[in-house]
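Trainee: coords below, sequence missing:
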């Protein structure tokens, strides 16, 4: 039954990626004052299926000077990595409960860099190599801040389990007292998933399409699915950490849809950053902010512990002197 649950999860992720692309094209059409997809099916609802059929049924070509086997298998590895991280999502039935889910998240998310490196290197193209170098340096830089921000909330929960966020936020959501950190987290999520305005690995005006420039048809579709599955997962993580963490409420899934909408909204509204400003933002803005948040947490814990220690010491000394006077 566990394999059936995992299979259902993968199918639902694939379907959600398809309809997320439809949502993105509809929102971008509305914001650009033009029509989105509306021809295939009623209101364009069958457009994701037609796009998937078009991509997977097209002729697949291989660059002559590429490393054939690595070039062919790399998109599959990227898709497996993006689906593997979804094991953190809990089920009603056959739930995989990770006591060290935070460490699992860090390990699996860091593996996504290797698929970018291998895609750019195996294509044997100058543009793909430049795109993968940009993407790797960007992902490594922002993964540090992303991990430190997340570490502060796990220390606040005193657990590495993601389900503990549900128990800690029954009264008050974390976003109410950490709103600036939420904006830092959201910006790091945009940079981690290579979305605008941080899409330097796919700068159309400079690198054509970045690390995936030599991929077409099925290979491009697999890379496309892995990228959008990562976007949906980062939206899920944001709702889990900041918006209560109740996995099975209707509001939780509405929050995920709203954050996916924010990803598209930022893409439609903001121009692309300069690359040096991107690195400046990572190392001189987000990293100090996340470290200060962790220091603030530790200072608060030390104050509370000292307060309870003094109170406990006073109580014990009071009973000790009372007993001595009684004797």
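Mentor: Good, I have the coordinates. Here the structure is a predicted model, which means the values were calculated and not measured.
Trainee: Could you use CA atoms for every contact and neighbour count after this?
Mentor: Fine.
Trainee: how much space between residue 228 and residue 180?
Mentor: Note on residue 228: its distance to residue 180, by Cα to Cα, to the nearest Å, is 26 Å.
Trainee: Below is structure B, check it against A:
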């Protein structure tokens, strides 16, 4: 039986990472197509039918491109930095539940790689490790633009990590658990027979703060200050090329998927949704989970096409003077209501 358990675990790891990496690759295609439509352009349309092979062509180009190593760079740290950005982004997916558990091979199989009691704490810990990779990339390049980009990015990420974590506390108080599966199950049922008991309704303030913080955490427009081309060239990865640059790129898009998955899990009921006829729960759950994630991803792209970049002082002021007090107030109000009722 231990061999069977190991085989199931390996199969889940393989499926999750293949799906995540494939989705990430076509997320770049989706973003370029949506931006093109919003800007009255065509987007990728030459490589394969409807440009569907464009992500493959981009990947092959980056794999075959010659890596750049600055003569005065700290070589070990320079090569380690992109790894510290990509690996924690992938490790986040170890605890994200995609659907309800189902019975097969005489045992309960969870639709997640593993299920731990402090799953959300693990996610926050892994996501915070990416800051080290960004700082190391900026410092090790021995380039002033890269160093300034690394410092700017680290200040931004550390600031918004605080509001991102605190914005989730209200939902955790309502669920009474840090386990992501328990959080989803706490949102089962309806109010008045038709309104879902998802946490987005009572925690609309926490959801708004989380969404804003997540956009800043992933360095996406309008908070893409570390890559302000007119000021810092490409910021912390100015000196990177080839597959090393691709690792930063992969980390950013996988983090986009991860924060969308956490938002879907904590605020939108995860895999919960209306019953789809003739589909078992083990298939229906992941479908609803993917639909909710797709809504967040589309919102990311929509923002990029719509809003101009913030100034850096506006970015930091928004975090410390507006969002952090609101996040703390949300915790106090939620705790007071929970204690009273």
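Mentor: That came through, no problem. Quick caveat: nothing in here was measured; it's all calculated off a predicted structure.
Trainee: still on that earlier bit, so between residue 228 and residue 180 of the first structure, which is more surrounded?
Mentor: Neighbours were counted for residue 228 of the first structure and for residue 180 using other Cα atoms under 10 Å; residue 228 has more, 22 against 12.
Trainee: check which helix or strand covers the equivalent of the more buried one over in the second structure.
Mentor: Here residue 228 of the first structure is matched to residue 253 in the second structure, going by TM-score structural alignment. Residue 253 of the second structure is located in helix 242-267, with elements delineated by DSSP states H and E.
Trainee: Could you pull up the residues touching residue 290 of the first structure?
Mentor: Residues counted as contacts of residue 290 of the first structure (Cα atoms under 8 Å, 6 or more residues apart in numbering) are 145, 148, 149, 152, 181.
Trainee: Now do the same contact list for residue 46 of the second structure.
Mentor: By Cα under 8 Å, 6+ apart, residue 46 of the second structure lies in contact with residue 54.
Trainee: quick one: what's aligned to residue 253 of the first structure in the second structure?
Mentor: Aligned counterpart of residue 253 of the first structure in the second structure: residue 290 (TM-score structural alignment).
Trainee: name the helices or strands packed onto the helix or strand where its match lies?
Mentor: Take DSSP H and E as the rule and residue 290 of the second structure turns out to sit in helix 281-306. When contacts are defined as 3 or more Cα pairs under 8 Å, 6 or more residues apart in numbering; DSSP states H and E, helix 281-306 of the second structure packs onto helix 2-38, helix 242-267.
Trainee: Recalculate using a threshold of 6 Å.
Mentor: Secondary-structure packing of helix 281-306 of the second structure (3 or more Cα pairs under 6 Å, 6 or more residues apart in numbering; DSSP states H and E): helix 242-267.
Trainee: And residue 264 of the first structure, what's its match in the second structure?
Mentor: Looks like residue 264 of the first structure aligns to residue 301 there (TM-score structural alignment).
Trainee: And for residue 83 of the first structure?
Mentor: Using TM-score structural alignment as the criterion, residue 83 of the first structure maps onto residue 90 of the second structure.
Trainee: check contacts around that match.
Mentor: Residue 90 of the second structure makes no contacts at all, as judged by Cα atoms under 6 Å, 6 or more residues apart in numbering.
Trainee: Mean distance between the helix or strand where it lies and the first structure after superposition?
Mentor: Element membership for residue 90 of the second structure (DSSP H and E) is helix 75-91. Here the mean offset of helix 75-91 of the second structure against the first structure after fitting is 1.4 Å, by mean Cα distance after the TM-score superposition for the first structure.
Trainee: Show me what counts as buried in that helix.
Mentor: By neighbour count on 16 or more other Cα atoms under 10 Å, the buried set for helix 75-91 of the second structure is 77-79, 81-90.
Trainee: Using TSV, lay out those together with distance to residue 341 of the second structure.
Mentor: Compiled in TSV, the buried residues of helix 75-91 of the second structure are given as follows (distance: Cα to Cα, whole Å):
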residue	distance to residue 341 of the second structure
77	53
78	54
79	54
81	49
82	48
83	48
84	45
85	43
86	44
87	43
88	39
89	39
90	40
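Trainee: Just give me the closest of those to residue 201 of the second structure.
Mentor: residue 89 (28.7 Å; Cα to Cα).
Trainee: do you know how far that closest one is from residue 296 of the second structure?
Mentor: 18 Å.
Trainee: Could you find the closest non-adjacent residue to residue 100 of the first structure?
Mentor: In this structure, residue 100 of the first structure finds its nearest non-sequential neighbour in residue 160, 4.9 Å apart by Cα to Cα, 6 or more residues apart in numbering.
Trainee: counterpart of that neighbour in the second structure?
Mentor: In the second structure, residue 160 of the first structure lands on residue 178 (TM-score structural alignment).
Trainee: equivalent range in the first structure for the next helix or strand after the helix holding residue 290 of the second structure?
Mentor: For helix 281-306 of the second structure, the following helix or strand on the C-terminal side (DSSP H and E) is helix 312-317. Mapped onto the first structure using TM-score structural alignment, helix 312-317 of the second structure covers residues 275-280.
Trainee: Over to stretch 119-131 of the second structure?
Mentor: Mapping stretch 119-131 of the second structure onto the first structure (TM-score structural alignment) gives residues 101-113.
Trainee: What are the buried residues along the matching stretch?
Mentor: 101, 102, 104, 105, 108, 109, 112, 113.
Trainee: Same check on stretch 291-304 of the first structure?
Mentor: Within stretch 291-304 of the first structure, judged by 16+ other Cα under 10 Å, the buried ones are 291, 293, 294, 297.
Trainee: Nearest to residue 64 of the first structure among those residues?
Mentor: Using Cα to Cα, those come closest to residue 64 of the first structure at residue 291, 47.8 Å.
Trainee: And the furthest pair within the buried residues of stretch 101-113 of the first structure?
Mentor: 101 and 113 (19.7 Å).
Trainee: can you point me to the longest helix in the first structure?
Mentor: For the first structure, the helix that runs over the most residues, judged by DSSP state H, is helix 287-326.
Trainee: Quick one: distance of it to the chain centre.
Mentor: Distance, stretch centre to chain centre, for helix 287-326 of the first structure: 37 Å (Cα atoms, centre = their mean, to the nearest Å).
Trainee: Please apply the same query to stretch 277-295 of the first structure.
Mentor: 18 Å.
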